[in-house]
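Chemist: 3D, please:
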Amino acid sequence: MESTDPTLVATTAGLVRGTALASGVRRFLNIPYAAAPFGEHRWRPPQPVSAWQGERACTEWGPTSPQTQYTGSIAEVLKDMPTVPGEDVLNLNVWVPAAAPPPGGYPVVVWVHGGALERGAACIRVYDGGNFARDGVVFVSIHYRLGFEGFAVLEGADLNLGLEDAAAALRWVAAEIGAFGGNKDQVTLMGESAGGVLTAALLARADTRALVARAIIQSAPLAAKERAEAAKPTAELTKALGIPATADAWRAHDPVALLEARGRLLAGRSILDGTPGFQLALDPGSLPASPDTALRRIDTPILIGTTTEEHRLFLSSAELAAVPWWKLLLVRWYLKIPRAAAAAVRRAFPGANAGDVLGTLLLDLYMRKPAAELAAARPTKTWVYEFAWPSPVRELRAAHAVEIEFAFDNLCGRDESVPVALAGRDAPQALADEMHAAWVGFIKAGEPGWAPYGKERLTRVFDTVSATVPLRRADVVDALPSA
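Modeler: Predicted structure coming up:
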């Protein structure tokens, strides 16, 4: 007999008990979608979760993937990141609208958090899905394996295990979301930064693309790398620890030991030092084609964009001012970035120092140009945005991740218990209303409120006064080489 209690839902693994919030929205936290990926399951694809008897309390956040806190200047604004101990890290969360679902069910959005594939969690305050549920969307957020647990390149282990986790979570949504009032045929996959990388990769795979109706990709590189390139973080730590790059050898080292060793290697480095970061690897089984090419051949509607000054999250103004001009020239030479691109950046940002010019070139090369090229290759199914509102916090301006608070309609600075919010204490609610409405419109009907990219290269610029205009700083994008 079906339960009449809206906080009690039957999944195929067992009953889950959620919470009815004051708004009427129902929230279910820490629902396992796969077994704990440790012990015999470590560096193996996600395994089925065991069924349980009776009710499972899903009222508290579940364990987060092992990780360390941010260090350096980025820690000034991304500090005290929440972590929850425990091994059952392959869990997800669901927010359900208060009202009974319409015929066919509510549209669904699945959020994949960012963090360079080695940090992050769904329980970060800004990722609360309540406002999407308030507006008639079933919201799902997921955890997945991070760092070496999810993206090591080891003999005897499958590649891209964090991606396989996300795929397993997406399959869980297809199988179970109907019980929560969601429509499995109206699922939008959404991610920012590393979460956008995983979103693009899931679209590039035929098996997971079939489970997605639409996708939102925020500030993300789109290229997967050859195995040797993706193996660089693994190779660096293997050398430091003096062990072979095999799953059997690495199982002797617990996650904390690996994290501590990684931390020692990263000490004092920045994004301008060429530090090898975790990346998805091209692989016949888990990712046979790079998303930057595969997504050009599919017809899934995509909303994609970047922020105006992505790089300013990663380096403070003082650090940017300390970058010498010779370093800009060296990086330009190494990456084959032409003088015309640097000149175009200086025209767009008069008085920019070498650090800002270099940061803009790098993030435009890896994020903005791929997004523009993708949109140009499939202009009738792609909507492009640029987030341009300048945050006053630590002179972030329109930095990487600032837009998330607006897209979620979660201006965290209004909550005095939040120590630092990227958008600050007085961020414009009207811009959050506008941007969140665009995201909800796309999730519900594939219409964010402006025209697709097309020949005019139309882009929605979100700012204090927003506008739809041809791609800004197109001369920078056009002058950059393809990444």
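Chemist: CA only for contacts and neighbour counts going forward, please
Modeler: Fine.
Chemist: Show me what the longest strand seen in the chain is packed against.
Modeler: The longest strand of the chain (DSSP state E) is strand 182-192. For strand 182-192, the packing partners by 3 or more Cα pairs under 8 Å, 6 or more residues apart in numbering; DSSP states H and E come out as strand 106-112, helix 161-176, helix 194-204, strand 214-218, helix 429-445.
Chemist: go with 7 Å
Modeler: Strand 182-192 makes packing contacts with strand 106-112, helix 194-204, strand 214-218 when contacts are defined by 3 or more Cα pairs under 7 Å, 6 or more residues apart in numbering; DSSP states H and E.
Chemist: Reformat the ones you listed as TSV; add mean neighbour count and distance to residue 100.
Modeler: Shown next, in TSV, are these (neighbours: other Cα atoms under 10 Å; distance: least, Cα to Cα, whole Å):
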stretch	mean neighbour count	distance to residue 100
strand 106-112	27	9
helix 194-204	27	29
strand 214-218	27	24
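Chemist: In TSV: those, plus distance to residue 303.
Modeler: TSV is the format used below for these (distance: least, Cα to Cα, whole Å):
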stretch	distance to residue 303
strand 106-112	13
helix 194-204	11
strand 214-218	5
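Chemist: neighbouring contacts of the longest strand of the chain?
Modeler: 104-114, 138, 174, 177-178, 196, 199, 212-220, 443 (Cα atoms under 7 Å, 6 or more residues apart in numbering).
Chemist: The same query, at a cut-off of 8 Å, please.
Modeler: 101, 104-114, 138, 173-175, 177-178, 196-199, 211-220, 401, 443-444 (Cα atoms under 8 Å, 6 or more residues apart in numbering).
Chemist: Let me know the angle separating that strand from strand 214-218.
Modeler: 20 degrees (axes from the mean of the first three to the mean of the last three Cα atoms, to 10 degrees).
Chemist: Quick one: work out the angle between strand 182-192 and helix 429-445.
Modeler: 130 degrees.
Chemist: Run the chain-centre distance for strand 182-192.
Modeler: 14 Å (Cα atoms, centre = their mean, to the nearest Å).
Chemist: Now do it against helix 194-204: the angle between them, please.
Modeler: Put simply, strand 182-192 runs at 130 degrees to helix 194-204, going by the same axes, to 10 degrees.
Chemist: Nearest to residue 232, out of the helices and strands packed on strand 182-192?
Modeler: Of all the helices and strands packed on strand 182-192, helix 194-204 sits nearest to residue 232, with 17.4 Å by Cα to Cα.
Chemist: to compare against the first, here's another:
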Amino acid sequence: MEIVVSTRLGGVRGRVEEGIAVFRGIPYAAAPFGKHRFAEPAALEPWEGVRDALEFGPTAPKRPYRPPLDELIPEEDIPGDECLNLNVWTPALDDGRRPVMVWIHGGSFRNGSSGFPLYDGRAFARDGVVLVSLNYRLGVEGFGVFPDAPDNRGLLDQIAALEWVRDNIASFGGDPGNVTVFGESAGGISIAALLASPRARGLFKRAAMQSGPPQIMTRDEGAAIVKLMAESLGVPPTAEAFASVDRERLLDAQAEASAKGSPLGGGPGFFIVEDGQVVPSGAREGIAPPEDVALLLGTNREEYRLWFVPTGVVDRINRLTFRLALLKFRVPGRIARLYRANRPDAAPGEVLGEIATDMLLRAPAHRLADAAARAHVYEFAWRSPVRDLGACHALEIGFVFDTLAAGEQLAGPDAPQPLADAVHRAWVAFAAHGDPGWPLWDETRPVMTFDHPESRVVPAPRHDELQAWS
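Modeler: Coordinates of the predicted model:
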């Protein structure tokens, strides 16, 4: 059955699927090309009549993940310029004022889309939440740093989507005063920046960060990949010059420039930068979350395995490359000795992966929890049997969304449904009233450890290692 909702810009037509009202591909800003390319998101002109919102909208320009990650995280690629769009799943179109959750996908700021089946919002709507997911500009279009264009355009897209939620979500049965933003990896990093941004104040009440550290870079660091691309393309590193390059050629240059970078290994990539406007000066040194925003944040037990194991990196690291990596990342010798002593039987690649996970993801998340007025911290510890991935990066997403059947490439066909029930229930409870079901973060450092057959609160897990980073 098809249904119509009136928004401030015009009517949109969705459909009821298994009792859930679903609207896909609703534009929240003008197409970011032509006169709007490399600019802040521009307001849409209202339309007459009713616009179809029956299929996912165009995805931001991108290339697939490099092998073998392309098999583990397949990409949705929908052509079209109107890529600033969002989707809504809602239990009912009434004045129920239900909690709202807004999902910001990950993908190293150059991959991903809201149409990935793992992000289906049906289970959230089933449980009384209005779920919104969004697309934003990626790669050089959204995060390239230029002297003649605003920085953090992809982040500005996210803010524009949150403004759309504020202005329209009541028509979909949601409460604009009870919005939770949540995201994973680059989505979690985005949320950290939203916590710091004055442009996002008042647009959300709660925030859940999954495996995304509060990572803000300098403009010079953000511009490095633009300079590499400019050299490859033979053009100046300006937005004006890049806009004159064929889009496919630009994507090829982007893929080439970022080929040797990774979230844990470093190297050329795209970042949110401290621009003094959208992201205020001082954010790089530390983010103080607003006192009126509650946090839910955490990591997976073995984040590094997504990048280290399928690629074979974990087996290629020997004692020499281990020491060189420690020097590259300036890891103090006392910390390396502590990790090795705690894992006497682990291979060098595994020890290095544990160090990288804590240094780049887990320790920064705990520091953010320390700075928050109200935070709950989790760790996802269930180990996937697929390709020896273990409790790797992104594994928790299918459990959060209760979409295990869509995530078999990461979790396998026999992932425990009771664990998905518990994780999903915690996220719904946090969105509804701010309490996911375990104690607030305090000096005892309680961490809800999600596992199967038992999940439990663990006080200060691996405290000796995590304390070393502070």
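Chemist: What's the TM-score once they're superposed?
Modeler: Taking TM-score structural alignment, normalised by the length of structure 2 as the basis, the two superposed chains have a TM-score of 0.95; 467 aligned residues with a Cα RMSD of 1.8 Å.
Chemist: what does the longest strand of structure 1 correspond to over in structure 2?
Modeler: Using TM-score structural alignment, strand 182-192 of structure 1 lines up with residues 174-184 of structure 2.
Chemist: average gap between that stretch and structure 1?
Modeler: Taken over the aligned residues, the distance from stretch 174-184 of structure 2 to structure 1 averages 0.4 Å (mean Cα distance after the TM-score superposition for structure 1).
Chemist: which residues sit in contact with residue 159 of structure 1?
Modeler: Applying Cα under 8 Å, 6+ apart, the residues contacting residue 159 of structure 1 are 151-153, 281, 283, 286.
Chemist: Can you find the partner of it in structure 2?
Modeler: Aligned partner of residue 159 of structure 1 by TM-score structural alignment: residue 151.
Chemist: give me the element that match is part of.
Modeler: Residue 151 of structure 2 belongs to no helix or strand when elements are defined using DSSP states H and E.
Chemist: Relative to residue 273 of structure 2, how far out is it?
Modeler: 7 Å (Cα to Cα, to the nearest Å).
Chemist: about what we covered before: quick check, nearest of the contacts of residue 159 of structure 1 to residue 348 of structure 1?
Modeler: Nearest to residue 348 of structure 1 among the contacts of residue 159 of structure 1, counting by Cα to Cα, is residue 281 at 34.8 Å.
Chemist: For the closest one, give me its contacts.
Modeler: Counted by Cα under 8 Å, 6+ apart, residue 281 of structure 1 has contacts 159-160, 224-227, 229-230, 287.
Chemist: repeat that with 10 Å
Modeler: Taking Cα atoms under 10 Å, 6 or more residues apart in numbering as the criterion, residue 281 of structure 1 is in contact with 151-153, 159-160, 223-231, 287-290.
Chemist: cool, and residue 17 of structure 2?
Modeler: Residue 17 of structure 2 is in contact with 1-2, 89, 122, counting by Cα under 10 Å, 6+ apart.
Chemist: do residue 140 of structure 2 as well
Modeler: When contacts are counted by Cα under 10 Å, 6+ apart, residue 140 of structure 2 touches 38, 61-62, 109-110, 146, 153-154, 223, 225-226, 229, 239, 242, 250-251, 254, 269-270.
Chemist: Which elements pack onto the helix or strand in which residue 374 of structure 1 is found?
Modeler: Assigned by DSSP H and E, residue 374 of structure 1 belongs to helix 369-377. Applying 3 or more Cα pairs under 10 Å, 6 or more residues apart in numbering; DSSP states H and E, one finds that helix 369-377 of structure 1 contacts helix 291-294, strand 302-307, strand 382-387, helix 474-479.
Chemist: at 8 Å instead, please
Modeler: Packing partners of helix 369-377 of structure 1 (3+ Cα pairs under 8 Å, 6+ apart): strand 382-387, helix 474-479.
Chemist: mind checking which of those is nearest residue 340 of structure 1?
Modeler: Nearest of these (Cα to Cα): helix 474-479, 6.2 Å.
Chemist: Would you check the span in structure 2 matched by the closest one?
Modeler: Under TM-score structural alignment, helix 474-479 of structure 1 corresponds to residues 463-468 of structure 2.
Chemist: mean deviation of that stretch from structure 1?
Modeler: Mean deviation of stretch 463-468 of structure 2 relative to structure 1 after superposition (mean Cα distance after the TM-score superposition for structure 1): 1.7 Å.
Chemist: got the residue ranges for the helices in the stretch 201-350 of structure 1?
Modeler: Along the stretch 201-350 of structure 1, the stretches classed as helices by DSSP state H, counting those that start in this stretch are 206-209, 227-230, 232-241, 247-250, 255-266, 291-294, 317-321, 325-335, 339-348.
Chemist: a markdown table for those helices, including distance to residue 457 of structure 1 and mean neighbour count?
Modeler: Formatted as a markdown table, the helices of the stretch 201-350 of structure 1 follow (distance: least, Cα to Cα, whole Å; neighbours: other Cα atoms under 10 Å):
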| stretch | distance to residue 457 of structure 1 | mean neighbour count |
| --- | --- | --- |
| helix 206-209 | 26 | 16 |
| helix 227-230 | 33 | 17 |
| helix 232-241 | 36 | 17 |
| helix 247-250 | 47 | 16 |
| helix 255-266 | 39 | 15 |
| helix 291-294 | 18 | 20 |
| helix 317-321 | 31 | 15 |
| helix 325-335 | 26 | 14 |
| helix 339-348 | 18 | 17 |
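Chemist: Thank you kindly, that will do.
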